[in-house]
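Chemist: here's a sequence, model it:
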Amino acid sequence: MNTLIVYAHPNPKSFNAAVLKTVTDNLSENHFVQLIDLYADNFDPVLRFDEDHPRRSLTEDPATQKYRDLVTWAEQFIFIFPIWWSGMPAIMKGFIDRVFVAGFAYHNTKTSLEGHLSGKAWIITTHNTPAFITPFAQDYGKVLKGQILKSCGIRPVKINQLTGIEKISDQERQKKLAKIAQTAKKI
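Modeler: Reported below is the predicted structural model:
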């Protein structure tokens, strides 16, 4: 299965990096994995459209062509990122804005969006929102699932929210990573 991991965290020694390693170490040999590490790629998250960059030409932007090629190639998507201020990192949001564009990932109909992509996805987020608030909190793991990927034709989508990361012990972090490893082995 062609598996595309889209990863966003600036610290290569972070817990998110440990999540990424756990996922890649535990995917079966049936997965052909490509990684987009947005920070390592120095991905430019700024969406530009003006006279030189018309919005209708975003599907042909040479700066994002390799990413569109990988998105088209993928059958399984894995997104790994922290939730900061109830949102995904700006670099991840910019990736979505610049790559999952109209005419490529979807098109507008009279009443909704029709997706051009296919496949399934797994979203793994980390944050420090207290667990009892998590079900009510707006976060971009949920937004990515319900408003972006679904609209682009990617489903089903599984979400794992790893909460309280800064306040828990190393032993509790290892338990969370063990659960991620089990899920990775099953996809």
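
Chemist: going forward, measure contacts between C-alpha atoms and count neighbours the same way
Modeler: Fine.

Chemist: quick check: longest helix of the chain.
Modeler: helix 170-186 (DSSP state H).

Chemist: that helix packs against which elements?
Modeler: helix 15-26 (3 or more C-alpha pairs under 8 Å, 6 or more residues apart in numbering; DSSP states H and E).

Chemist: identify the residues contacting the helix it packs on?
Modeler: Applying C-alpha atoms under 8 Å, 6 or more residues apart in numbering, the external contacts of helix 15-26 come out as 7, 9, 11, 80-82, 126, 165, 177, 180-182, 184-185.

Chemist: switch to 10 Å and redo it
Modeler: With C-alpha atoms under 10 Å, 6 or more residues apart in numbering as the test, helix 15-26 has contacts from 5-12, 14, 31, 33, 35, 78-82, 124-126, 162, 165-166, 173-174, 176-187.

Chemist: here is the second sequence; please produce its structure so I can put it next to the first one:
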Amino acid sequence: MNHLIVYAHPSSDSFSNKILTISKEFSVEKEYKTEVRDLYSIGFNPVLKNSDLKGMHGGETPEEIKREQNYIQWADLITFIYPVWWTGMPAILKGYIDRVFSYGIAYKHADGGVEGLLKGKMVLLFSPMGTSNEEYGKIGMLDSMKQTCDEGIFKFCGMKVMKHVFFGSASNLEKEMINEYLKAVPLVMSKCLSTNKSGEEGEQNKDIKENGENKDNKEDSKESSKNSKDSSKNSDKDKANNSKSENKDISSNKSSMENSKSK
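Modeler: Coordinates of the predicted model:
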């Protein structure tokens, strides 16, 4: 599996960075081909410029954008790690989405609607935030963030969002609670990937079963056709035999009558 981790936090001492470390360790342990795009470290420019748009529309995508698009197309699983700032993602990650998830790469217009072009790709999201999950849950903010991010961006592009985990009150946690949060990261990743594998195997088994049933039906139909033909042949044969027998009886009766007359 090709695993891309897109990370957006400026501090190497952050809780987000700890999630990055654990996610990468999990991926390497599973022997996934792993790439990390630390947007602050690589100096990614989040500003979508007019020259970018002109270049992409003219078939000449700027190299910086093309490089990141290649990573997206390469990946089977993409993990986004970012803090929630002002009930959304950091500007650098939003700019990454604006520039990299472009028309013709992430989506296109088709049959009067929109078609996502990143089908088959899985997405995991880990988002530490200062506010508690309970507080944001009460006012519906967690659902709102999932709708605008998970639905509005990734599912819109045809991607499968496996899980979006919000780590509430992350900036005020005791060390023990931080450790509990961090323990959840590999568990979530393992469970989501295991569930997806089971789902794929279920679909494959379904296809195998359907193909098997279709084959059985074809064989039954073939056998039925053969039996029908054999029955028809036997019926014709019986008719011929009956006809011969009748002709023999007639001939015998005729001979008997002639002998009677001569007597």
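
Chemist: before we move on, the earlier item: report the angle between the axes of the longest helix of the first structure and helix 15-26?
Modeler: Helix 170-186 of the first structure runs at 40 degrees relative to helix 15-26, counting by axes from the mean of the first three to the mean of the last three C-alpha atoms, to 10 degrees.

Chemist: in helix 170-186 of the first structure, what's buried?
Modeler: In terms of neighbour count (16 or more other C-alpha atoms under 10 Å), helix 170-186 of the first structure has its buried residues at 173, 176-177, 180-181, 184.

Chemist: closest one of these to Cys152 of the first structure?
Modeler: Ala184 (23.4 Å; C-alpha to C-alpha).

Chemist: from memory the closest one sits against Ser28, does it?
Modeler: Yes. The criterion here is C-alpha atoms under 10 Å, and Ala184 of the first structure meets it with Ser28 at 7.9 Å.

Chemist: now do the buried residues in stretch 133-143 of the first structure.
Modeler: In stretch 133-143 of the first structure, the ones that count as buried by 16+ other C-alpha under 10 Å are 139-142.

Chemist: same question for stretch 159-170 of the second structure.
Modeler: Going by neighbour count (16+ other C-alpha under 10 Å), the buried part of stretch 159-170 of the second structure is 159-168, 170.

Chemist: equivalent analysis for stretch 67-80 of the first structure, please.
Modeler: Buried residues in stretch 67-80 of the first structure, counted by 16+ other C-alpha under 10 Å: 67-68, 70-80.

Chemist: how about stretch 94-101 of the second structure?
Modeler: If you call a residue buried by 16+ other C-alpha under 10 Å, then stretch 94-101 of the second structure has these buried ones: 95-97, 99-101.

Chemist: in helices only, show me these.
Modeler: Short answer: these in helices (DSSP H) are 95-97, 99-100.

Chemist: out of the buried residues of stretch 133-143 of the first structure, which is nearest to Thr59 of the first structure?
Modeler: Out of these, the member with the shortest distance to Thr59 of the first structure (by C-alpha to C-alpha) is Tyr140, at 23.8 Å.

Chemist: circling back: which of the buried residues of stretch 94-101 of the second structure sits closest to Lys121 of the second structure?
Modeler: Checking those against Lys121 of the second structure with C-alpha to C-alpha, the nearest one is Phe101 at 13.5 Å.

Chemist: pull the contacting residues for the counterpart of the closest one in the first structure.
Modeler: Matched by TM-score structural alignment, Phe101 of the second structure corresponds to Phe100 in the first structure. Applying C-alpha under 10 Å, 6+ apart, we find Phe100 of the first structure in contact with 58-59, 64, 67-68, 71, 94, 106, 116-117, 148-149, 152.

Chemist: check the gap between the spatially most central residue of the first structure and Ser57 of the first structure for me.
Modeler: Centroid-nearest residue in the first structure, with C-alpha atoms, centre = their mean: Phe79, separated by 2.8 Å. According to C-alpha to C-alpha, to the nearest Å, Phe79 of the first structure and Ser57 of the first structure sit 26 Å apart.
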